[in-house]
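Enquirer: Sequence first, then the predicted structure:
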Amino acid sequence: MLVFKHKADLKEHLDQSRAQGKKIGFVPTMGALHQGHLSLVLNSARENDLTLVSIFVNPTQFDNPEDLKNYPSSLEKDLDLLESTGKEIVVFTPNTEEMYANKVISGSFDFDGLEHQMEGRFRPGHFDGVGTIVKALLELAGADRAYFGEKDFQQLQIIKKLAEKENISTEIVGCPILREANGLAMSSRNERLTPELRNQASFIYKTIVAAREQFGMKNAEDLCEWVENQFNTIDYLKLEYVEIADEATLKPVKSFNKNDRYRLFIAVFANEIRLIDNIALN
């Protein structure tokens, strides 16, 4: 497994691989890898000859400096996990200066309104930061396919829009959410939860599954109100938002059309640790 820290060295290796006719898959990550990340890597390995994994905690997508400071980091463990797959993997581990030089600021993007919904409302500037780093990484990698988890479904839709608007030829592939045994969506942030809180946070998944079972019997507003009421009964999780949106536009809906696809989105604080999840309703 090769590890590169500099863009020029990585690009040279990827160009050589392409010249040999190799198909390249790409999995961008912020490290603290878990089985959810590994599922993306294995999906890529099945569909490509070589998989590039980037590990970079992108400062411009954090609206809360404390969140950036506390974001988990475990590079050696990450590299061991990737090497254990036995697949042809190349790892890119740049520092901030390598990616941003002396100008650590976001670009400005128009994602046709996708960026103003849900996470965009609660995390100002977040998707400009995401767009900035993902555009740079996709253009550097020049991969045939790039893999993203559906846990960050809004981000997935925005990256598809980014590729379309920036004429990036890489196919953006969405992959199913991987969950812990208790249903909690796998996330690097879970590592910051105490064992007790990690178990209690399974309430998030149990609640959205129960909401899905009521789909078609309640309108969207009543269903969201039902979820809010469930969280009002407990004190160890604080609901930030719950929203039912059209999968294509991410706009909130009040009623349902049988020809459209809908998804429930939720953000919850477990103490100061922010967790997000979503579930397809139909």
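Expert: Received it, and whenever you're ready, just let me know what you need.

Enquirer: Only C-alpha atoms from now on, for both contacts and neighbour counts.
Expert: Will do.

Enquirer: Spell out the residue ranges of the helices in the stretch 1-150 of the chain.
Expert: 7-19, 35-47, 65-70, 75-83, 96-100, 119-122, 126-141 (DSSP state H, counting those that start in this stretch).

Enquirer: who wins for proximity to residue 226 among the ones you listed?
Expert: Residue 226 lies closest to helix 119-122 among the helices of the stretch 1-150 of the chain, at 21.0 Å (Cα to Cα).

Enquirer: In CSV, list the helices of the stretch 1-150 of the chain along with distance to residue 152 and mean neighbour count.
Expert: Below are the helices of the stretch 1-150 of the chain laid out as CSV (distance: least, Cα to Cα, whole Å; neighbours: other Cα atoms under 10 Å):
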stretch, distance to residue 152, mean neighbour count
helix 7-19, 26, 14
helix 35-47, 12, 19
helix 65-70, 17, 12
helix 75-83, 20, 15
helix 96-100, 23, 14
helix 119-122, 10, 16
helix 126-141, 12, 20
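
Enquirer: contacting residues around residue 28?
Expert: Shown in contact with residue 28 (Cα atoms under 8 Å, 6 or more residues apart in numbering): 53-55, 134, 137, 146-148.

Enquirer: Can you mark which positions in the strand or helix carrying residue 224 are buried?
Expert: In this assignment (DSSP states H and E), residue 224 forms part of helix 220-231. For helix 220-231, burial by neighbour count (16 or more other Cα atoms under 10 Å) applies to 220, 223-224, 226-228, 231.

Enquirer: and the spatially most central residue of the chain, helix, strand or coil?
Expert: Centroid check for the chain by Cα atoms, centre = their mean gives residue 152 as the closest residue, at 3.8 Å. Classification of residue 152 using DSSP: H, G, I helix; E, B strand; the rest coil returns helix.

Enquirer: wait, doesn't residue 125 sit right on residue 59?
Expert: No - contact criterion Cα atoms under 8 Å: residue 125 and residue 59 do not qualify, at 11.4 Å.

Enquirer: so who does residue 221 touch?
Expert: Taking Cα under 8 Å, 6+ apart, one finds residue 254 in contact with residue 221.

Enquirer: nope, residue 14 is what I meant
Expert: Residue 14 makes contact with residue 141, according to Cα under 8 Å, 6+ apart.

Enquirer: From residue 32, how far out is residue 150?
Expert: From residue 150 over to residue 32 the distance is 18 Å, taken as Cα to Cα, to the nearest Å.

Enquirer: let's bring in a second model and compare:
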Amino acid sequence: MNTFKKIEELRTELLNHRLKNKKIGLVPTMGALHQGHISLIEKAKEESDVVAVSIFVNPTQFNNPEDLEKYPRNIERDLDLLSKAGCDIVFTPDVNEMYGSTHDLKINFGVLENSLEGKFRPGHFSGVGQIVSKLFNIFQPHNAFFGQKDLQQFFVIKKLIDQLSFPIDLHMVPTKREINGLAMSSRNERLSQEERLEAGLIYKALQESADAILNNTPINHVIEQTNELFKQNQRLTLEYFEVVETDNFTGISTVSDPRKTALCIAAEIGKVRLIDNLLLNY
């Protein structure tokens, strides 16, 4: 496994692989790796000749400075996990290497910018678009792999690829979960064991809501029931729960196409914000 901190050195390495007609698969991460990330690498190994991972805590996608400061970092552990997972290339730049003296570029994703995560985290998707565009330009991968847990982010990146004509095949990898259903996340490291157990309610709520919708319970009733469920819990605070179409991530009142319908949720426990989702045709 080769590790790089400088863009030009990384580009030289990648060019050597492209000249040998090797397919490059990219897994962008912010570190604090877990089995969810490893599942992305496993999928990348199936689809690519060379698996490359970036580790960079991107400041432009954090609208909360405290969240950025507390984001878990453990580069030594991450590198060990990547080596054992069979990763070929790791890119670990610092902020100056990625952005230089300024990073004021803004990208607007239209309706995706103002719904769900975009609404509750102003500027977040602009920052995501900025860093992913840079990584795509630096790596020029044939394949890119992202987890379903960040479903809205996946469709933001799909829009980025489609509208900027990146010649990249985008892959969505299913969410890896703890035993109690809690979606694996780097932020879970900030939870106590008791909070982790309690947070299993998030996935339970998604499953019960999806089953209710598939059994023809009106969506507005399902939303009311989910809000009531969280009101009865003393630890978890519900930020939003919506049923949306993945074309635009705006709320719907009836299901027109289950294949394009998702249940999306955000909740806070122990000052840690957690998100999850379930595609209706799960």
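Expert: On my side now, so go ahead. Predicted, not measured: the structure shown is a model, and the values here were computed from it.

Enquirer: closest to residue 192 of the first structure out of the helices of the stretch 1-150 of the first structure?
Expert: helix 65-70 (8.7 Å).

Enquirer: ok, residues contacting the closest one?
Expert: So helix 65-70 of the first structure is contacted by 59, 62 (Cα under 8 Å, 6+ apart).

Enquirer: Residue range in the second structure corresponding to that helix, please.
Expert: Using TM-score structural alignment, helix 65-70 of the first structure corresponds to residues 65-70 of the second structure.

Enquirer: quick one: that stretch to the first structure mean distance?
Expert: Once fitted to the first structure, stretch 65-70 of the second structure is off its aligned match by 0.2 Å on average (mean Cα distance after the TM-score superposition for the first structure).

Enquirer: And residue 122 of the second structure, how far from residue 116 of the second structure?
Expert: In terms of Cα to Cα, residue 122 of the second structure sits 10 Å off from residue 116 of the second structure.

Enquirer: cool, residue 88 of the second structure as well?
Expert: Residue 88 of the second structure is 36 Å from residue 116 of the second structure, where distance means Cα to Cα.

Enquirer: For residue 105 of the first structure, which non-adjacent residue is spatially closest?
Expert: Nearest non-adjacent residue to residue 105 of the first structure, counting by Cα to Cα, 6 or more residues apart in numbering: residue 60, 6.3 Å away.

Enquirer: Neighbours of the one you found, how many?
Expert: As a burial measure, residue 60 of the first structure scores 22 neighbours (other Cα atoms under 10 Å).

Enquirer: give the contact list for it.
Expert: By Cα under 8 Å, 6+ apart, the contact set of residue 60 of the first structure is 104-106, 126, 128-130.

Enquirer: Show me the one in the contacts of residue 28 of the first structure that has more neighbours than the rest.
Expert: Neighbour tally across the contacts of residue 28 of the first structure (other Cα under 10 Å): the maximum, 26 neighbours, falls on residue 53.

Enquirer: Spit out the contact partners of it.
Expert: By Cα under 8 Å, 6+ apart, the contact list for residue 53 of the first structure reads 26-29, 41, 89-92.

Enquirer: Please say which position in the second structure it maps to.
Expert: Aligned by TM-score structural alignment, residue 53 of the first structure pairs with residue 53 of the second structure.

Enquirer: Roughly how far does that match sit from residue 41 of the second structure?
Expert: Distance of residue 53 of the second structure to residue 41 of the second structure, given as Cα to Cα: 8 Å.

Enquirer: shared neighbours of these two, anything?
Expert: Overlap of the contact sets of residue 53 of the second structure and residue 41 (by Cα under 8 Å, 6+ apart) consists of 27, 87.

Enquirer: Among the contacts of residue 53 of the first structure, which ones are in strands?
Expert: Among the contacts of residue 53 of the first structure, the members found in strands (DSSP state E) are 26-29, 89-92.

Enquirer: Scan those and report the most crowded one.
Expert: Counting by other Cα under 10 Å, top hit in these: residue 26 with 31 neighbours.

Enquirer: Verify the stated contact: that residue with residue 146.
Expert: Yes - using Cα under 8 Å, residue 26 of the first structure is in contact with residue 146, at 4.5 Å.

Enquirer: Common neighbours of these two, please.
Expert: By Cα under 8 Å, 6+ apart, the residues touching both residue 26 of the first structure and residue 146 are residue 44.

Enquirer: Save the helices of the stretch 1-150 of the first structure as a markdown table, and put in distance to residue 213 of the first structure too.
Expert: Below are the helices of the stretch 1-150 of the first structure laid out as a markdown table (distance: least, Cα to Cα, whole Å):
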| stretch | distance to residue 213 of the first structure |
| --- | --- |
| helix 7-19 | 47 |
| helix 35-47 | 25 |
| helix 65-70 | 34 |
| helix 75-83 | 37 |
| helix 96-100 | 45 |
| helix 119-122 | 25 |
| helix 126-141 | 31 |
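
Enquirer: Nearest to residue 267 of the first structure, out of these?
Expert: Using Cα to Cα, the helices of the stretch 1-150 of the first structure put helix 119-122 closest to residue 267 of the first structure, at 8.5 Å.

Enquirer: I would like the range of the second structure that aligns with the closest one, please.
Expert: Aligned by TM-score structural alignment, helix 119-122 of the first structure falls on residues 117-120 of the second structure.

Enquirer: The matching stretch vs the first structure, average offset?
Expert: Using mean Cα distance after the TM-score superposition for the first structure, the mean distance for stretch 117-120 of the second structure is 0.4 Å.

Enquirer: now residue 69 of the second structure: how far from residue 188 of the second structure?
Expert: As judged by Cα to Cα, residue 69 of the second structure and residue 188 of the second structure stand 15 Å apart.

Enquirer: what's the span of stretch 171-187 of the first structure, first residue to last?
Expert: For stretch 171-187 of the first structure, the first-to-last residue distance is 24 Å (Cα to Cα).

Enquirer: In that stretch, which residues are buried?
Expert: Residues 172-175, 177-179, 183-187 are the ones in stretch 171-187 of the first structure that count as buried (16+ other Cα under 10 Å).

Enquirer: Since that was my last question, I'll sign off now.
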